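A.B. asks: Fold the following for me, if possible:
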Amino acid sequence: MKPDDFDFLAKMLKERSGLVLTPDKSYLLESRLMPVARKRGLKGLEDLVAQLRRRDEALAADVTDAMTTNESFFFRDQKPFDQFRDVVLPNLLRTRATKRSFRIWCAAASSGQEPYSLAMILKEHAARLAGWKVEIVGTDLSREILQKARSGLYSQFEVQRGLPIQLLVKYFQKRDDQWELDPAVRSMVQFKEWNLLQDMKALGTFDVVFCRNVLIYFDQPTKSVVLENMSKQMTDDAVLYLGGAETVLGISERFKPIPSQRGVYAVARPGYNGPSIGAPAA
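C.D. replies: Okay, the predicted model is just below:
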């Protein structure tokens, strides 16, 4: 790939998605974008870039989609979901007892496994949540991956990755060579096409935010901006989940780690020491 073409693609992807590509990742561009070029009837990446330079917005969206990592699976890494079930959910039931409502945001929801995992946890606690209004919002940059998420259809391979067999039997039905998630669980999640570089105000305020394995693709200034904007959409005692390889330390002063809860952060507000959550409920 010509250096000028790489620079053009890298700049475009940074502006549209926050994704940072270094020259040693040119192989990634070629492997992911050649199928896009062929689908458009273009000879190769040189023609694809030439078309993008003509401000082909539809092609730019397809290129961004192709370069977005959509790796996801049910109950990924398990511990954050156990922590949500055993610590954060009981805390929400206690602190939101008066208004009986809370909102969860899964940023970069991909094909839906993360928000649906949370929905199944909440479904398992339906008796305790009777009369409550609970919203789960899943957002992603990719329109195509969100269509898959909304369908609730997963392959045998996808349901074998992290999904406990008892939940598979309870909440899924076999449909030919795929598994379909129960419509009652699907209805608990609202999916929206959203770019984390956009103004987040329209999404509303959240009590829990999952933004796992997303920031690793951004450079330091972009991480800082995203975290700052995200903090403004969170209630005073909200919690933020990041991926195991991610941290706010040295990046943002808007969040601080919650003692004894690895990977979980509190919004840092003046005079506020974070939600009073500690060990799992007995």
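
A.B. asks: contacts, neighbours, all on C-alpha from now
C.D. replies: OK.

A.B. asks: Could I get the buried residue list for stretch 43-51?
C.D. replies: Gly44, Leu45, Leu48, Val49, Gln51 (16 or more other CA atoms under 10 Å).

A.B. asks: And stretch 21-36, by the same measure?
C.D. replies: Leu21, Ser26, Leu29, Glu30, Leu33, Met34, Pro35, Val36.

A.B. asks: And that stretch, how far out from the chain middle?
C.D. replies: Put simply, stretch 21-36 sits 23 Å off its chain's centre (CA atoms, centre = their mean, to the nearest Å).

A.B. asks: Skip the chain neighbours and tell me the closest residue to the residue with the largest distance to the centre of the chain.
C.D. replies: Outermost residue of the chain with respect to the C-alpha centroid, by CA atoms, centre = their mean, is Lys43; its distance is 34.0 Å. Spatial nearest neighbour of Lys43, chain neighbours left out: Ala37 (6.8 Å); criterion: CA to CA, 6 or more residues apart in numbering.

A.B. asks: one more to line up against the first:
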Amino acid sequence: MTETDHRFLSAFLRARSGLALNSDGLYLVESRLPAVCRRFGLSDPGELIAILRSGAVPEIEAAVVEAMVTQETFFFRDKAIFAQIQDIALPRLLEARAASRRLRIWSAAASTGQEAYSIAMILAGMAPSLAGWTVDILSTDLSDVALERGRLGLYTHFEVQRGLPIQLLLTHFTQAGDLWQISAALRRMVSFARVNLMDDFSGLGIFDLILCRNVLIYFDDETKRDVLERVAARLAHDGRLILGGVETPVGLTETVVACPDFKGAYSHVGCNRISRCDRDSPK
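C.D. replies: Model prediction:
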């Protein structure tokens, strides 16, 4: 691939997915694009780049983006975070939402849905407290392939062995041939939708809990700031935004501040604790 083609591909991926190719970018291009070429019967990445330049084949454009973005996820990724969601965030939100009896949760850039289903399993364990509640869990990604896998709730042996406690596997999954399928009850708790964080997603509404983890690390600072501020704008005034372990808004935006009682979570400026927030703030 020529330097000109590499620059074009870098700009294309940044515009379409936010991905900023770092020093490993050439390796990723060389390891992932040949499969796209084979899929569409193209001779080499150079021919592929020429098609991208033409803008004439949206299917190929989508395939390149899906091939290049990282789809790494697993159940209960970072157990400490999920323990805090279960023990701190959800109980306080349930108290704050006692009047409306509605809870909205967004798992952004969620790949094949393990994060959203992890939240659903926590909520299933809190079922007595949620009688009569409306709970919406939205799982979004830019990959149609990943979203369809999430809707089906089918996972390999390797995937269910990554972070999923055996008791939850036995409670919520059934074996389907060589795969494991999550229960219909949990599948009904989670909806899946294609959302590209580079696009306008204000139509999604307001959420009480947003998980946007391990995606900002692939963006440059300008894109991080833009996405973070637009995601934060979807957060209820007393809600929680959870980022990845190495992700932080520090130096990027002052829209959100760290929660002193929840490592890795953020809230709106001036609202450090749910109990001190205006619980009747309009959504």
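
A.B. asks: Overlay the chains and give the TM-score.
C.D. replies: Here the superposed chains carry a TM-score of 0.95, computed using TM-score structural alignment, normalised by the length of structure 1; 275 aligned residues with a CA RMSD of 1.2 Å.

A.B. asks: hang on, the earlier thing: roughly how far does the residue farthest from the centre of structure 1 sit from Phe172 of structure 1?
C.D. replies: Remark: distance between Lys43 of structure 1 and Phe172 of structure 1 (CA to CA, to the nearest Å) = 43 Å.

A.B. asks: same question, Cys211 of structure 1
C.D. replies: In terms of CA to CA, Cys211 of structure 1 sits 26 Å off from Phe172 of structure 1.

A.B. asks: How many neighbouring residues does Ala58 of structure 1 have?
C.D. replies: When neighbours are counted by other CA atoms under 10 Å, Ala58 of structure 1 registers 10.

A.B. asks: Which residue ranges of the stretch 151-282 of structure 1 form strands?
C.D. replies: For the stretch 151-282 of structure 1, applying DSSP state E, counting those that start in this stretch gives strands covering 153-155, 172-175, 178-181, 189-193, 206-211, 234-242, 255-258, 261-267.

A.B. asks: what's the angle from the fifth one to strand 234-242?
C.D. replies: Regarding strand 206-211 of structure 1 and strand 234-242, their directions subtend 20 degrees when assessed with axes from the mean of the first three to the mean of the last three CA atoms, to 10 degrees.

A.B. asks: Now that we have the buried residues of stretch 21-36 of structure 1, can you turn them into CSV and tack on distance to Ala61 of structure 1 and secondary structure?
C.D. replies: Rendered in CSV, the data for these read as follows (distance: CA to CA, whole Å; DSSP: H, G, I helix; E, B strand; the rest coil):
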residue, distance to Ala61 of structure 1, secondary structure
Leu21, 17, coil
Ser26, 19, helix
Leu29, 15, helix
Glu30, 17, helix
Leu33, 12, helix
Met34, 15, helix
Pro35, 14, helix
Val36, 11, helix
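
A.B. asks: quick check, nearest of these to Phe102 of structure 1?
C.D. replies: Among these, Leu21 lies closest to Phe102 of structure 1 (CA to CA), at 37.0 Å.

A.B. asks: roughly how far apart are that closest one and Gly112 of structure 1?
C.D. replies: Separation of Leu21 of structure 1 from Gly112 of structure 1 (CA to CA): 26 Å.

A.B. asks: same check, this time on Val264 of structure 1
C.D. replies: Val264 of structure 1 sits 21 Å away from Gly112 of structure 1, going by CA to CA.

A.B. asks: More neighbours: which of these two?
C.D. replies: Gly112 (29 against 24).

A.B. asks: For the more buried one, which residues are in contact?
C.D. replies: Listed by CA atoms under 8 Å, 6 or more residues apart in numbering, the contact set of Gly112 of structure 1 reads Ser72, Gly138, Leu146, Lys148, Ala149, Arg150, Gly152.

A.B. asks: Count the neighbours of the third one for me.
C.D. replies: Pointing back at Leu146 of structure 1 there. A count of nearby residues for Leu146 of structure 1, using other CA under 10 Å, gives 21.

A.B. asks: My assumption is that it lies in a helix; please confirm.
C.D. replies: Yes - assessed by DSSP: H, G, I helix; E, B strand; the rest coil, Leu146 of structure 1 belongs to a helix.

A.B. asks: Now, the buried residues of stretch 43-51 of structure 1 that are in helices?
C.D. replies: Within these, residues falling in helices by DSSP state H are Leu45, Leu48, Val49, Gln51.

A.B. asks: would you turn those into CSV with distance to Gln190 of structure 1?
C.D. replies: Converted to CSV, these look like this (distance: CA to CA, whole Å):
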residue, distance to Gln190 of structure 1
Leu45, 36
Leu48, 34
Val49, 35
Gln51, 35
